[in-house]
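Student: Sequence and predicted model, in that order:
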Amino acid sequence: MNDIISYFSTISSSHRSLILVSGITIFWLIENAFPLFKFNYKKWHHAGINIFLTGTTIIVNFFLAFILLKTADWTISNNFGILQWLPEMSIWLYALVGLLLLDLIGAYLVHLVEHKVKVLWRFHLIHHTDTWIDTTTANRHHPGESIIRFTFTALGVLIIGTPMWMVFLYQTLSVIATQFNHANISLPKKLDTLLSYIIVSPDMHKVHHHHVLPYTDSNYGNIFSIWDRLFGTFMKLPNEEIVYGIDTHPNAKQHNDLKNLLKIPFQKQPIK
């Protein structure tokens, strides 16, 4: 564990970017070899839009990263936050508790709030307009949503009192997890079900991308599946019944146009 802490305490931006690119590449290759659905689409055009939006997420996080650093350093130096108030424990348990709580606030909670608060839903909607869910969809976020998610992550760091190495570890695991659970891959059903008791599996998350309620408002988790099960937002749906997209924006051509996607939060919205 000490080696992990040492690595993530000093991890460079280039290493973090390499992890992101490697994840997309690996899952891209796997989903090409073992696809769950055979999409009739221009894969590179689709990927280009999603990778552009991934790039805007990277830029937002790069320019705001100092906030996370200052927040994490302040919590440690002032003995503030849940982790600082817990009794002494093994470093492995300390890391697990921290990651679970960061996942709760930085992934599950912000995702839930984005679905329930109309002004935030306008930004998150771009993610749901994708009608061809694959690993590139993972970071298909409007720049405005990237700021929203960053805000919740920073709030999580403050409340939990996480050291910066744990924040970097969480962000790395979060990137890999979202690339995995969005990937258009076909896992053996028993394996997917088994994984879903611990982490968010591909089949579990794809239910969230079904185009109608109540499925759209379910399975909010990113790394750990415990929060959906604990808070009653876990749902199942057979893969063959899943239709990707969002029923309020059914025009696939219109909503796979980058210029339109960037304008969606500021357009008049149909009733969800």
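Tutor: Nice, thanks for sending it over. Remember, predicted model here, so these are calculated numbers, not experimental data.
Student: okay, CA-based contacts and neighbour counts for the rest of this
Tutor: OK.
Student: And stretch 100-113, what's buried?
Tutor: Using 16 or more other C-alpha atoms under 10 Å as the test for burial, stretch 100-113 gives 100-112.
Student: Sorry, slip of the keys, the one I care about is stretch 54-61.
Tutor: If you call a residue buried by 16+ other C-alpha under 10 Å, then stretch 54-61 has these buried ones: 54-58, 60-61.
Student: again with stretch 32-48
Tutor: Buried, per 16+ other C-alpha under 10 Å, within stretch 32-48: 35-36, 46-47.
Student: For that stretch, which outside residues touch it?
Tutor: 132, 136-137, 184-186, 256 (C-alpha atoms under 8 Å, 6 or more residues apart in numbering).
Student: Tell me how far it lies from the chain's centre.
Tutor: 20 Å (C-alpha atoms, centre = their mean, to the nearest Å).
Student: And that stretch, end to end?
Tutor: 17 Å (C-alpha to C-alpha, to the nearest Å).
Student: and Ile226, how many residues sit next to it?
Tutor: The number of residues packed near Ile226 is 18, by other C-alpha atoms under 10 Å.
Student: That one and Leu195 touch, don't they?
Tutor: No: when contacts are counted by C-alpha atoms under 8 Å, Ile226 is not listed as touching Leu195 (11.4 Å).
Student: where along the stretch 151-272 of the chain do the helices fall?
Tutor: 164-182, 189-195, 202-208, 226-230, 258-263 (DSSP state H, counting those that start in this stretch).
Student: So which of those helices is nearest Ser14?
Tutor: helix 164-182 (12.6 Å; C-alpha to C-alpha).
Student: Return the list of helices and strands in contact with the closest one.
Tutor: Where contact means 3 or more C-alpha pairs under 8 Å, 6 or more residues apart in numbering; DSSP states H and E, helix 164-182 is packed against helix 2-9, helix 13-33, helix 43-77, helix 91-103, helix 202-208.
Student: Dump the ones you listed to CSV, plus distance to Pro214.
Tutor: Formatted as CSV, the helices and strands packed on helix 164-182 follow (distance: least, C-alpha to C-alpha, whole Å):
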stretch, distance to Pro214
helix 2-9, 39
helix 13-33, 27
helix 43-77, 26
helix 91-103, 23
helix 202-208, 9
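Student: So for Thr162, which of these sits nearest?
Tutor: Using C-alpha to C-alpha, those put helix 43-77 closest to Thr162, at 5.8 Å.
Student: next SSE after the closest one?
Tutor: Moving toward the C-terminus from helix 43-77, the next helix or strand (DSSP states H and E) is helix 82-85.
Student: Next one for the comparison:
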Amino acid sequence: MDAVISYFETIPSLHRSALLVGGIVFFWFLEGALPLFRFSYKKWKHAWPNLFFTATTVVINVSLAFVLLKTTDWVTAHNFGIINWLPQMPLVVYVLLGVLLLDFFGAYLAHFVEHKVPALWKVHLVHHSDHHVDTTTGNRHHPIESVIRFAFTVLGVFIVGTPIAIVFLYQSLSVVFTQLTHANIKLPRTTDKLLSYIFVSPDMHKVHHHYVLPYTDSNYGNIFSIWDRIFGTYKELDREQIIYGVDVFPDAVANGQIKTLLKQPFVPYQHPPNKTN
């Protein structure tokens, strides 16, 4: 574990970039071998707006990285935060607890709030309006949402008290799980189910992308499924019944255009009646 911490304390930017790009490439090809749905789409054309938003997310995170670094430096210098106030524990437990709690604040809580606050939900709709969810969908976030998610991560670092090594480890795991859970892959049902008892599995997250309530408002987790189970937001739906998209923006063509997606949070929409199928 010491070696892991040492590595992530100074992980080169090239390695982090390789993880992002390599993950997309890996799951891109895996989708061809083990597809969940056989989409009739031009994969590169579909991927372009999603990769554009991936790029904007990277730019925003890099631009604001100094805030994250300053926060980790402060909590470390002042021995501040939940994991630093607890009795001394083995390093592996310290790291696991840090990642687990960052997953709550940076992913679960941020995601939950985005669904419950109307103004934030309109921003988050850009992610949900993809009609062909695949690994490129994972980082399809409006730039405003990228800032919001970054803010929640900084909040998590401050409250939890995580040093930079744990933050970089968490972010690396988050990238991998985001690509995995959005990937258009079909794991054996038993494997996916067993995985979902601890981690967010592909089938579990796909339920969240079903186009109508109450499934859209469920399964908010990113790495660990524990938070959805604790807070009662875990739901199941047979993967064959899942229909992607969101009912307030049903135009698949418009939802694949960058200009439209950038304006989407500011466009009024008519709430349809809640559905349960």
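Tutor: Thanks, I have it. This one's a predicted model, so the numbers in the text were calculated from it and none came from an experiment.
Student: Leu125 of the first structure is nearest to which of the helices and strands packed on helix 164-182 of the first structure?
Tutor: Nearest of those (C-alpha to C-alpha): helix 202-208, 12.5 Å.
Student: distance from that closest one to the second structure after superposition?
Tutor: Helix 202-208 of the first structure, aligned to the second structure and superposed, deviates on average by 0.3 Å (mean C-alpha distance after the TM-score superposition for the first structure).
Student: List the contacts of that helix.
Tutor: So helix 202-208 of the first structure is in contact with 180-185, 192, 196, 215-221, 235-237, 239, 242, going by C-alpha under 8 Å, 6+ apart.
Student: Over to stretch 172-186 of the second structure?
Tutor: Taking C-alpha under 8 Å, 6+ apart as the rule, stretch 172-186 of the second structure contacts 16, 19-20, 23-24, 27-28, 30-31, 34-37, 133-139, 200-206, 222-223.
Student: go on, stretch 226-239 of the first structure?
Tutor: 104, 108, 197-199, 203-204, 207, 215, 217-221.
Student: one more time with 10 Å, if that's ok
Tutor: 36-37, 100-101, 103-104, 108-109, 112, 196-200, 203-208, 210, 214-222, 225 (C-alpha atoms under 10 Å, 6 or more residues apart in numbering).
Student: Now list the buried members of those residues.
Tutor: Buried among those by 16+ other C-alpha under 10 Å: 36, 100-101, 103-104, 108-109, 112, 196, 199-200, 203-208, 210, 215-222, 225.
Student: what residue of the first structure matches up with Val154 of the second structure?
Tutor: Counting by TM-score structural alignment, Val154 of the second structure lines up with Ala154 in the first structure.
Student: isn't its match right up against Ala72?
Tutor: Yes: Ala154 of the first structure lies in contact with Ala72 (C-alpha atoms under 10 Å); the separation is 8.6 Å.
Student: what is in contact with those two at once?
Tutor: The contact lists of Ala154 of the first structure and Ala72 share 160, 167, where a contact means C-alpha under 10 Å, 6+ apart.
Student: hang on, the earlier thing: can you tell which of the helices and strands packed on helix 164-182 of the first structure is closest to Ala252 of the first structure?
Tutor: From those, taking C-alpha to C-alpha, the stretch that ends up closest is helix 43-77, at 11.1 Å.
Student: and that closest one, how far out from the chain's middle?
Tutor: Relative to its chain's centre, helix 43-77 of the first structure lies at 12 Å (C-alpha atoms, centre = their mean).
Student: how far apart are it and its match in the second structure?
Tutor: Mean for helix 43-77 of the first structure is 0.5 Å (mean C-alpha distance after the TM-score superposition for the first structure).
Student: what angle sits between that helix and helix 13-33?
Tutor: Helix 43-77 of the first structure and helix 13-33 meet at an angle of 140 degrees, taking axes from the mean of the first three to the mean of the last three C-alpha atoms, to 10 degrees as the criterion.
Student: when you compare where helix 43-77 of the first structure runs with where helix 164-182 runs, what's the angle?
Tutor: Using the same axes, to 10 degrees, helix 43-77 of the first structure lies at 150 degrees relative to helix 164-182.
Student: State the span of the second structure onto which helix 43-77 of the first structure is aligned.
Tutor: With TM-score structural alignment as the criterion, helix 43-77 of the first structure aligns to 43-77.
Student: can you check stretch 101-110 of the first structure too?
Tutor: The aligned range for stretch 101-110 of the first structure is 101-110, by TM-score structural alignment.
Student: Not counting its own residues, what contacts that stretch?
Tutor: Here stretch 101-110 of the second structure has contacts from 82-83, 96-98, 111, 114-115, 145, 148-162, 166-167, 170-171, 173-174, 219-228, using C-alpha under 10 Å, 6+ apart.
Student: what do you get if the cut-off is 7 Å, keeping everything else the same?
Tutor: With contact meaning C-alpha atoms under 7 Å, 6 or more residues apart in numbering, stretch 101-110 of the second structure is reached by 149, 152-153, 156-157, 160, 220-223, 227.
Student: ok, now stretch 79-98 of the second structure?
Tutor: Contacts with stretch 79-98 of the second structure, where a contact means C-alpha under 7 Å, 6+ apart, come from 1, 75, 158-162, 166.
Student: try it again with 8 Å
Tutor: 1-2, 74-75, 158-162, 166.
Student: Kindly report the same for stretch 3-23 of the second structure.
Tutor: 164-166, 168-169, 172, 175-176, 179.
Student: mind running it again at 6 Å?
Tutor: 165, 168 (C-alpha atoms under 6 Å, 6 or more residues apart in numbering).
Student: what does stretch 247-256 of the second structure give?
Tutor: Tyr211.
Student: Between its first and last residues, how far does that stretch reach?
Tutor: OK, stretch 247-256 of the second structure end separation, C-alpha to C-alpha: 15 Å.
Student: again, but for stretch 225-242 of the first structure
Tutor: 20 Å.
Student: just how off-centre is it within its chain?
Tutor: A distance of 16 Å separates the centroid of the chain from that of stretch 225-242 of the first structure, by C-alpha atoms, centre = their mean.
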